[in-house]
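Trainee: coordinates only, sequence not included:
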């Protein structure tokens, strides 16, 4: 296959979005629209991807990083002018160049690959990705000749009554011979009502030069959806969510209620895992096999092993092992490492802590900035007191420790292997291994004291 290059049009501000966030950075299923486009194009093993930036250039560059190189369109003077900004990077290259709008997040790599293949098979200088729709109003129409080749593109406002009956439309995605593209761009005029340089004019220029211009029709019109406002954004979100959920179900994941389950585009889930309604899984989350997630759980950027259950809980940026039971109503905060066969019960919060194999915090506990060993039991209402008002400090709980209910472990402190901490203790000094530590006032009973209070008088 010939070298493949790509130009992503991402310079527009997107005023119809009515947002301070630049249009192409609006997320669909947890990932910016323009990143969806670039990730799909990258699957084609493109030699170079050039993103044309303008409004919000620094934000777009900062987000995409090394996924693309960038060219700046300082003034937005039309789509042909935008592509021309890539000439310094791509102008001398041999191969074919895809031109794709950064606000078309639903386009698939398979469709673009088919477009490129068709382009090469037809020995074309330009190939238009087209779509078929029963509602073509507002789109440019593809007018073909008797041989099925593209004769011209007619914009809706310029089309005759007969031409407006055509239901094959221009999607705004193209494949060009790279050298021919940049030669033709130099001939594009801005002699139009908007005073802009339009990329479709390249098609007319190539046709006039006797070059072959082809059109490849996508099978799924929804891929071509361009997002210009919040309504279209919601439509793209719904389509992609349905696509993502369908793929997981085809891969052996059970979604009890797909329409009420929200899974990000970069999530991986093992076979025979069951996802219950109201669950949101986002970021680069990886979930193992035979798990149960939900209902009403939120998981982002976590790695979860096999056979783990997470019920009505929140987990973020953490590692969670196999055979773990979390919830209901637990909170696993970032930088936590939950080992295998752990139990994290209701209203337990773990933050930036290691929790060893087989350990348990069954209810109403806070474990922050701690290293908890294996087979530790943390009783109800116990906490690690990690913050002194200025700095966070580490609590170490070694293997086989028993922490009684309502205990406070004031960091920095270490509880040695096999030690017991009596219920209600506030531990401020290290506890030796195998010791029993009691840190509470001795109980005192005042006989007949209530009668002195005269509550009933």
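Mentor: Nice, I can see it. As the structure is a computational prediction, the values presented were derived from the model and not from experiment.

Trainee: For the rest of this, base every contact and every neighbour count on C-alpha atoms.
Mentor: Fine.

Trainee: Could you verify that residue 238 is part of a helix?
Mentor: Yes: counting by DSSP: H, G, I helix; E, B strand; the rest coil, one finds residue 238 located in a helix.

Trainee: what's it in contact with, if anything?
Mentor: By Cα atoms under 8 Å, 6 or more residues apart in numbering, no residues touch residue 238.

Trainee: now residue 36
Mentor: Contacts for residue 36 (Cα under 8 Å, 6+ apart) come out as 105-106.

Trainee: Is it part of a helix or strand, or is it coil?
Mentor: Under the three-state scheme (three-state DSSP), residue 36 adopts helix.

Trainee: Against residue 112, how distant is it?
Mentor: 13 Å (Cα to Cα, to the nearest Å).

Trainee: Could you do residue 21 as well?
Mentor: Separation of residue 21 from residue 112 (Cα to Cα) stands at 28 Å.

Trainee: Those two: which is more packed in?
Mentor: residue 112 (23 against 13; other Cα atoms under 10 Å).

Trainee: and residue 269, how many neighbours?
Mentor: Counted with other Cα under 10 Å, residue 269 comes out at 23.

Trainee: one more structure, for comparison:
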């Protein structure tokens, strides 16, 4: 059985957020964006997860605790440099390493699982998760050769005008043969407009050595949304909230007015429960079956037994609930 490792890049300052909080700790539907990533990786039975931290690293370590390992990037010298910080923990391992940025909370387990499967099926040294956004501005472009195989990735700031017309872009999520990855990282230089060590350069290094490079195109472009400012954070919140509501409805929950209902990521709701308008369920709240919750309820970390009705309350512990039919 193949071993799978993961490196989560979470060292950046996120200056465009204009916040005292590290970017990757900003919540999306009640959970820090980086924790959405690490939870997915745990569910995929990843053997080891290494989170690369830097800016305000203590806050990220406190949030994620001992569920992951940590590598420290003291100086922000680019994504290749960040991954290289995990070499002491992963450099001698055999298997596949998945690399993902900590600011892409909309990625799904299904997409990551498919990426890993595609990587193994193609027997590739490196596999890129790509997407086809309507506007590719700001993304690294996927440059293919005449046969359609991946040749390299060129960053927006280093791209020619012709390369900027390429629609297929890099999501920043990769799979690599672990030992080939750390070998190639030794050859990455900072000869570019930003004087940084780019992880995508590993693709060109491996390709020039005649290793197979594959690409898996993401079906749903919204999964590749990286969050760099509060506007993108708001968009991600909206997209994830819609997913959460639809998942509960598919599982047998009635949501009377989705437009005024807010349910955070870790909330559990039993079947045949009705959620009335203006209800906000947060944290680790657990709702049983055949309940009526709302209208005008805000619950945080609260357990509701089966067949209970709660309305017109905003409480965390001592909320007043009454049996249905009373």
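Mentor: Received the coordinates, thanks. Keep in mind that this is a model prediction, so the values were computed, not measured.

Trainee: Next, the TM-score between them, please.
Mentor: Taking TM-score structural alignment, normalised by the length of the second structure as the basis, the two superposed chains have a TM-score of 0.96; 326 aligned residues with a Cα RMSD of 1.7 Å.

Trainee: Leaving out chain neighbours, which residue sits closest to residue 145 of the first structure?
Mentor: residue 151 (5.7 Å; Cα to Cα, 6 or more residues apart in numbering).

Trainee: what sits against residue 201 of the first structure?
Mentor: Residue 201 of the first structure neighbours (Cα under 8 Å, 6+ apart): residue 188.

Trainee: the strands in the stretch 1-150 of the second structure, which residues?
Mentor: 4-10, 27-28, 31-32, 48-53, 69-72, 96-101, 126-131, 141-144, 150-154 (DSSP state E, counting those that start in this stretch).

Trainee: what does the third one contact?
Mentor: Put plainly, it is strand 31-32 of the second structure. Here strand 31-32 of the second structure makes contact (Cα under 8 Å, 6+ apart) with 24-26, 264-265.

Trainee: from those residues, which is closest to residue 147 of the second structure?
Mentor: Nearest to residue 147 of the second structure among the contacts of strand 31-32 of the second structure, counting by Cα to Cα, is residue 24 at 38.5 Å.

Trainee: So what's the residue count around residue 259 of the second structure?
Mentor: 11.

Trainee: can I assume it sits in a strand?
Mentor: No: looking at residue 259 of the second structure with three-state DSSP, it is helix, so not inside a strand.

Trainee: quick one: contacts for the aligned residue in the first structure for it?
Mentor: Residue 259 of the second structure maps onto residue 259 of the first structure when the alignment is built from TM-score structural alignment. By Cα under 8 Å, 6+ apart, the contact set of residue 259 of the first structure is residue 242.

Trainee: Could you measure from residue 259 of the first structure over to residue 32 of the first structure?
Mentor: In terms of Cα to Cα, residue 259 of the first structure sits 22 Å off from residue 32 of the first structure.

Trainee: Next: residue 314 of the first structure.
Mentor: 23 Å.

Trainee: Looking at these two, which one has more neighbours?
Mentor: Between residue 314 of the first structure and residue 32, counted using other Cα under 10 Å, the more crowded position is residue 314 (23 against 20).

Trainee: In terms of helices and strands, where is residue 207 of the first structure?
Mentor: helix 201-208 (DSSP states H and E).

Trainee: on average, how far is the helix or strand that that helix is followed by from the matching bit in the second structure?
Mentor: Where DSSP H and E defines the elements, the next helix or strand beyond helix 201-208 of the first structure is strand 213-217. Comparison of strand 213-217 of the first structure with the second structure after fitting gives an average deviation of 0.5 Å (mean Cα distance after the TM-score superposition for the first structure).

Trainee: Outside of strand 213-217 of the first structure itself, list whatever touches it.
Mentor: 115, 118-119, 122, 124-132, 149-150, 203, 206-207.

Trainee: on that earlier part again, report the two of the contacts of strand 31-32 of the second structure separated the most.
Mentor: 24 and 264 (17.3 Å).

Trainee: more crowded one of the two?
Mentor: Using other Cα under 10 Å as the criterion, residue 24 of the second structure and residue 264 rank with residue 24 on top: 26 against 22.
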